[in-house]
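Novice: Let's see this in three dimensions:
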Amino acid sequence: MNIRMDETMTVGEAAERVGLTTYTLRWYEQEGLVAPVGRDSAGRRRYTAEDLNWLVLLTRLRRTGMPVRDMRRYAELARQGEATRAARRALFERHRDRVLARMAELQEDLTVLNHKIEMYGKGDR
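Specialist: Now for the predicted structure:
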């Protein structure tokens, strides 16, 4: 994602860049997942490169199945600064364990699907 450090984007541009709807982006703000975003002289939201990087992280956490409550907890810890590094790492380690377990389940499911596809393909010959 290429955005200059001095460049800002509207809510629509930011949402499009990170693959969210503007509704979801505003919801993230309301839920406290996103720190208050800067505004222009007309009061419209203006997202920075730092804001976009944060949103990309949130979308990846969500895509990997992290519950919103854990995302909210992470955002709270991140705002508290360096003293919360260990807690943030522990939160990510727990989530990684859940992701790895889910990946193992999906691999088992894929094995069954591949077996069925192979089995049904034999009847086509």
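Novice: Every contact and neighbour count from this point should use C-alpha atoms.
Specialist: Fine.
Novice: Would you mark the buried spots in the helix or strand where residue 60 lies?
Specialist: Using DSSP states H and E, residue 60 falls within helix 49-63. Residues of helix 49-63 classed as buried: 49, 51-52, 54-56, 58-59, 61 (neighbour count, 16 or more other Cα atoms under 10 Å).
Novice: to compare against the first, here's another:
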Amino acid sequence: MVYTLRQFAEMFHTTGHTIRYYTDIGLLPCERDAGNRRVFNEESVNWMQGILCLKGCGASIEGIKEYADLCRLPESEDTLRARYRIILQQREQAYRKVEEAKATAAYMDDKVRHYEAILSGRIPDDTNPEHWNADARPERHA
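Specialist: The predicted structure is shown next:
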């Protein structure tokens, strides 16, 4: 199957500008049609899924490009090990993000319970930062 730039961008919930940027820097392969417009195939879909996965882990564009460049080199144990190191680093970043998300969700659960207590009249409203002072400031959670 072949996709236009617009179809491809919509498929990945991004913009045409982003897709053009990725193709311009050689990160995302594409072909050109008779009118010299970018068109994308299933290989492009595979690459974009990989790009988004690495990006979701927090990889920089430069880091993703390094990984992609390694993938395009002739297969060898050295390139395989280099790609493996990058994937290990990104996995570590992904797990860090999971832990941060869990901590944020737990904090928000506490806030929901606190608001429910206020709304039910069990405690006074102490949620407006305008009324806080050094003694009544909530503890910072990071």
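Novice: residues in structure 2 aligned with the helix holding residue 60 of structure 1?
Specialist: With TM-score structural alignment applied, helix 49-63 of structure 1 matches the range 42-56 in structure 2.
Novice: re the thing from before, quick one: the helix holding residue 60 of structure 1 to structure 2 mean distance?
Specialist: Averaged over the aligned pairs, helix 49-63 of structure 1 sits 1.5 Å from structure 2 after superposition, using mean Cα distance after the TM-score superposition for structure 1.
Novice: Endpoint to endpoint, stretch 29-45 of structure 2 covers what distance?
Specialist: 9 Å (Cα to Cα, to the nearest Å).
Novice: Look up how far residue 109 of structure 1 lies from the residue most central in space within structure 1.
Specialist: Central residue of structure 1 (Cα atoms, centre = their mean): residue 59, 1.9 Å from the mean position. Going from residue 59 of structure 1 to residue 109 of structure 1 by Cα to Cα gives 25 Å.
Novice: residue ranges of the strands in structure 1, please?
Specialist: For structure 1, applying DSSP state E gives no strands.
Novice: Give me the mean distance between the lengthiest helix in it and structure 2.
Specialist: Determined from DSSP state H, the single longest helix within structure 1 is helix 85-122. Superposing on structure 2 places helix 85-122 of structure 1 at an average distance of 1.3 Å from its equivalents, by mean Cα distance after the TM-score superposition for structure 1.
Novice: counting contacts, what elements does that helix pack onto?
Specialist: Packing contacts for helix 85-122 of structure 1, counted by 3 or more Cα pairs under 8 Å, 6 or more residues apart in numbering; DSSP states H and E, involve helix 68-80.
Novice: relative to helix 85-122, how tilted is the helix it packs on?
Specialist: Helix 68-80 of structure 1 and helix 85-122 are oriented at 140 degrees to each other (axes from the mean of the first three to the mean of the last three Cα atoms, to 10 degrees).
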